[in-house]
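A.B. asks: return atomic coordinates for the entry below.
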Amino acid sequence: METNEKWSSRVTFILASIGSAVGLGNAWRFPGLAAKYGGGAFLLVYAVALIILGIPMLTMEIAIGRKTKQGAIGAFRSMNKKSGFVGWAATTNAFAIATYYAVVFAWVLAMVVFSTKFAGMVGKPEKASKVFFEMTKTSGTIQGLHIPMVMVVALVLAWALIYACIRNGTVSVGKVVKYTGLTLPLIFLCIMAIKGISMPGGPKGIAKLFVPDFKTVIENGNVARLIVDAIGQVFYSLSIMMAIMIAYGSYLSEETNVIKDATIIALADLGVSVLSGVVMFTTMYGVGMTTNDMSASGIVTAFVIYPQAMANLTNTGWINAAFGMVFYLCLSTLAVDSAFSIIEGVSRSISAHFELNSKKVTKIICAIAAVISIVFITESGLAWLDIVDKWTNQYNMILIGVMECIVIGWIFQMDKVLYEINRNAKAYKMPMWWFKGSIRYIAPVVLLLFCGLNIKDLFASGGVYGAADGYPLWSNLAGGWGVTLLVFISGFIANGVIRIKKKHGFTEREEEWK
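C.D. replies: Now for the predicted structure:
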């Protein structure tokens, strides 16, 4: 993916961006949070947060990518050389996420096959809920190094698919996203939604999803947490703060209408989230379950709760198995785009900044990440994934977002970025009050609040050292605090290595916002 590489068309860019944004979080985390916070109440706050904060940050990343023709590292260095460490943090954190996201993709691929077991589990939800654990052989602790052969096969297949999708840059990505970007996920989701709505309890599920229940939220004292979690889901869902959208923006032509395309991407992401909510809510209520049976944990929702629903879907085993397979095929199409886009964000950031052969960089990154990901398919893999995911998403990514807002809103000139956003816009433009209010004030404050609440919860559950979820302190230090430290010092380490290499003739690319 050389510096002058471009998307083949506007539609390809939009589909690739939607494919990256629309991921597993839309299919399982969004419905879980909606169930936790009164259905329509969460949906309403989420939509408002998307408009106020999500769209400005998404357009910001796409615009600076197009302007600089660089990945995250080069883009932030072009605005201020001292802010290059922000790009390094985003890139390193994205790499850490890629190592375990590929394993989640592998789990989903394996469950497509293991869904056939639902055929013999009619009326046996407890048995269905154990399929995932029998497949992964997870111990639920950090103990155990045994690796099930089925997970070896699934992980190899996952990485093979990820690499195949990005091996030729925008050319191969463009071919894949025609199907996985929106088409196949919509087909699968619509099939499941029609089935859910047609079930006896389906309409009740629809009402629970769309009718706000603020009374329950207020009575439970969850108003502040509802707002913060809704905003957090917006940031997670749009693939921002992960070096991805900067990379995708760097392949855009100068004629692109950034604000218009970014809005389309954001609204499509919202649409898929709502459709996923329809599927989950109608299915749950259709089989006699309620929102109380759902979980804000995506893994629990997808691999424990949904199989229970499949066991009670109909009295015909093969139909239950078929719908289970459709569900996991849908998750597969959602997961693959997000997985390869994360690798793309890392690869573009490094190859563009150091002017390296992008195909070789992509191959090396995939190989290293694949080796590391083996840790997450061991018996203790689920526990390690839980630890690393908590730090990379709930702390690292949020702080990276704060730093991005500080660089754009307080260090660099905001009017230059806003000009890039509106450069080809006509009737629909982003006004300064919207962009400035979001990036300079609202986003960093809300993100810091979100991170602060997460840290408060961490220490409340794990004691003074933050050893959360019952895992030993050393595992939290290694997989949590250690990863966080590496993410935020990666830029300083890189600069140190570069200074040493410069003494031996190495020349670093000089970035400049022209």
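
A.B. asks: from here on, contacts and neighbour counts on C-alpha atoms
C.D. replies: Fine.

A.B. asks: which residues touch stretch 254-263?
C.D. replies: Identification of contacts with stretch 254-263 by CA atoms under 8 Å, 6 or more residues apart in numbering yields 10, 14, 55, 58-59, 62-63, 66, 420-425, 428-430.

A.B. asks: pull out the buried members of those.
C.D. replies: 14, 55, 58-59, 62-63, 66, 420-425, 429-430 (16 or more other CA atoms under 10 Å).

A.B. asks: list just the nearest of those to Asn220.
C.D. replies: Ile55 (30.4 Å; CA to CA).

A.B. asks: gap between the host helix or strand of the closest one and the chain center?
C.D. replies: Using DSSP states H and E, Ile55 sits in helix 55-68. Centroid separation between helix 55-68 and its chain, computed with CA atoms, centre = their mean, to the nearest Å, is 18 Å.

A.B. asks: what is that helix packed up against?
C.D. replies: Applying 3 or more CA pairs under 8 Å, 6 or more residues apart in numbering; DSSP states H and E, one finds that helix 55-68 contacts helix 72-79, helix 244-249, helix 258-286, helix 414-422.

A.B. asks: to compare with the earlier structure, here is another sequence to fold:
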Amino acid sequence: MQQKKNSFSGSIGFVLAAAGSAVGVGNIWRFPYLCAKDGGGLFLIIYLVLVLTFGFVLLTTDIAIGRKTKKNALNAYAAISSKWKFLGYLTFLVPALIMTYYSVIGGWIVKYLTAYVVSGTEAPAQDGYFTSFITSTAAPIVFMFIFLALTAWVVYLGVEKGIEKYSRILMPILLILIIGIAIFSLTLSYETEDGTVRTGLQGLSIYLIPNVEGLTVKRFLEILLDAMSQLFFSLSVSMGIMITYGSYVKDDVNLSKSINQIEIFDTGVAFLSGLMIIPAVFVFLGTDGMTSGPSLTFLSLPKVFASMGAAGRFVGIAFFLMLGFAALTSCVSVMETLVANCMELFHKSRKKMCIIIGTYSLVTSVIICLGYNVFYFDLKLPNGSVGQLLDLADYISNSFLMPFISLLTSILIGWVIGPKWITDEVTKNGESFKREKLYGILMRYVVPVVMLVLFFMSTGLWDIIF
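C.D. replies: You can find the predicted model right below:
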């Protein structure tokens, strides 16, 4: 099989590549603003519990399915049971949708990195800078193309020479940059006009200490849903990526140990990202800056960097360079999943499928870019939010398909073929699987119920039914 010709050289290569997929814009952009919005330390505790339970179950399932079947997501479920072949096609739709807009966000990052290199901190911090950029006709497409070309090049080089090689380089650099900026954020201080001094350590306390003031059952469920959606986005589960990467893992790799390392790496980067961003935003923008939501990266942080004086330019360059690395490793994993699946489906070479998938990504990404100008419209989504084309694609993939796929997978593994099918793969070389019993209980009884509730709430069906 062609798949067998492509494999990671060993455990370290697999862990770094999988961590590269997991560590992306979701960790550095999405995690800090959700944490700031949802009570700081309270969100942290809930997220950590979910990582150790649901994250561990979903990650183990995807990787084990990939290695055991030696197939990509499109055909892996058919190899388990012919009646469940449709689940592979549903899974394939997720990266196909994500690929339409991930390069667009990557282009935004490249634009900001370029701005800090060329013009410094003043321009990106101006009101309306981000809006004027994304609503322009040509500029977003140009920067999107640059990011997409880099992604396609890495995927074209293949698994060991491309994905693994660049993950080995980019992930350590990414980690060093995050740690460096996080330490710098804690040393910051700023005196306001009324003489009040805000420090990075004060921002740290806001980040780490749970805020339960006014907490209700409904509010707790909302935080739980935010944390669960972040889990999907962060660990790259239920979208075929980890199944694809699992199919490249050699049989002698200790899966249980590798999965633990991926969990630690991904959660550690998310934690450090919050440590890097939240104290800095608090120092220069106060508690108002903490509630800026998804705009935290492109609207609030440039103001933070501008407030740092001469050092702000270098911090801005380091931050967006780091964010670009994270986005690139994640986008590579999304494109690799599409290429690998299509290679298996159409029996074409990697070169041909890279060209085809690259063309598809380019055309759809251009349409998403034009969604902020030529194709602009306001669309009310089932979850109550209002968005454009990018928001629609993100909603279908993350709020609709991913919890639905996780629900169906938990039924297949938990009740149709049994959790032992997965645990046997994890322990096939005699390795210990300390969370084996926990895996079986969660997969059979807990994951299906929680995923059903999540699916209902994220699609608006919860309010209709209840």
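
A.B. asks: please state their TM-score.
C.D. replies: Here the TM-score for the pair of chains, by TM-score structural alignment, normalised by the length of structure 2, is 0.89; 441 aligned residues with a CA RMSD of 2.3 Å.

A.B. asks: any idea what Val249 of structure 2 aligns with in structure 1?
C.D. replies: Residue pairing (TM-score structural alignment): Val249 of structure 2 is matched to Leu252 of structure 1.

A.B. asks: so that match sits against Lys6, correct?
C.D. replies: Yes: in terms of CA atoms under 8 Å, Leu252 of structure 1 counts as a neighbour of Lys6; the distance is 5.8 Å.

A.B. asks: compare these two (neighbour count), which wins?
C.D. replies: Using other CA atoms under 10 Å as the criterion, Leu252 of structure 1 and Lys6 rank with Leu252 on top: 25 against 19.

A.B. asks: so who does the more buried one touch?
C.D. replies: Contacts of Leu252 of structure 1 (CA under 8 Å, 6+ apart): 6-7, 13, 66.

A.B. asks: now do the SS call for it.
C.D. replies: Following DSSP: H, G, I helix; E, B strand; the rest coil, the label given to Leu252 of structure 1 is coil.

A.B. asks: distance check, it against Ile206 of structure 1.
C.D. replies: According to CA to CA, to the nearest Å, Leu252 of structure 1 stands 39 Å off from Ile206 of structure 1.

A.B. asks: again, but for Gly271 of structure 1
C.D. replies: If you go by CA to CA, the gap between Gly271 of structure 1 and Ile206 of structure 1 works out to 15 Å.

A.B. asks: these two: which has the busier surroundings?
C.D. replies: Taking other CA under 10 Å, Gly271 of structure 1 and Ile206 do not tie; Ile206 has more neighbours (22 against 15).

A.B. asks: for the counterpart of that one in structure 2, which three-state class applies?
C.D. replies: Using TM-score structural alignment to pair residues, one finds that Ile206 of structure 1 aligns to Leu204 in structure 2. Following three-state DSSP, Leu204 of structure 2 is assigned to helix.

A.B. asks: I'd say Leu204 of structure 2 and Pro279 touch.
C.D. replies: Yes: Leu204 of structure 2 lies in contact with Pro279 (CA under 8 Å); the separation is 5.5 Å.

A.B. asks: can you give me the helices for the stretch 1-150 of structure 2?
C.D. replies: 2-5, 11-22, 25, 31-37, 41-50, 56-69, 73-80, 85-118, 122-125, 129-134, 139-156 (DSSP state H, counting those that start in this stretch).

A.B. asks: stretch 325-334 of structure 2 aligns to what range in structure 1?
C.D. replies: With TM-score structural alignment applied, stretch 325-334 of structure 2 matches the range 333-342 in structure 1.

A.B. asks: before we move on, back to that, find residues that contact each of Leu204 and Pro279 of structure 2.
C.D. replies: When contacts are counted by CA under 8 Å, 6+ apart, Leu204 of structure 2 and Pro279 are jointly contacted by Leu186.

A.B. asks: in which helix or strand does the aligned residue in structure 1 for Ile396 of structure 2 reside?
C.D. replies: Aligned by TM-score structural alignment, Ile396 of structure 2 pairs with Trp391 of structure 1. Using DSSP H and E, Trp391 of structure 1 maps to helix 381-391.

A.B. asks: on that earlier part again, tabulate the helices of the stretch 1-150 of structure 2 (a markdown table), appending distance to Leu188 of structure 2.
C.D. replies: Shown next, in a markdown table, are the helices of the stretch 1-150 of structure 2 (distance: least, CA to CA, whole Å):
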| stretch | distance to Leu188 of structure 2 |
| --- | --- |
| helix 2-5 | 50 |
| helix 11-22 | 30 |
| helix 25 | 24 |
| helix 31-37 | 18 |
| helix 41-50 | 21 |
| helix 56-69 | 36 |
| helix 73-80 | 46 |
| helix 85-118 | 20 |
| helix 122-125 | 19 |
| helix 129-134 | 25 |
| helix 139-156 | 32 |
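
A.B. asks: quick one: the helix holding Ile55 of structure 1 to structure 2 mean distance?
C.D. replies: Comparison of helix 55-68 of structure 1 with structure 2 after fitting gives an average deviation of 0.8 Å (mean CA distance after the TM-score superposition for structure 1).

A.B. asks: that helix versus helix 40-49: what angle between them?
C.D. replies: Here the directions of helix 55-68 of structure 1 and helix 40-49 differ by 40 degrees (axes from the mean of the first three to the mean of the last three CA atoms, to 10 degrees).

A.B. asks: quick one, helix 55-68 of structure 1 and helix 258-286 angle?
C.D. replies: Interaxial angle, helix 55-68 of structure 1 versus helix 258-286 (the same axes, to 10 degrees): 140 degrees.

A.B. asks: list the contacts for Ala266 of structure 1?
C.D. replies: Residues in contact with Ala266 of structure 1 (CA under 8 Å, 6+ apart) are 18, 50, 54-55, 238.

A.B. asks: what's the farthest-apart pair in these?
C.D. replies: Among these, Ile18 and Leu50 lie farthest apart (CA to CA), at 14.7 Å.

A.B. asks: so Ser103 of structure 2 is in contact with Val363, correct?
C.D. replies: No: if you go by CA under 8 Å, Ser103 of structure 2 and Val363 don't touch, sitting 11.3 Å apart.
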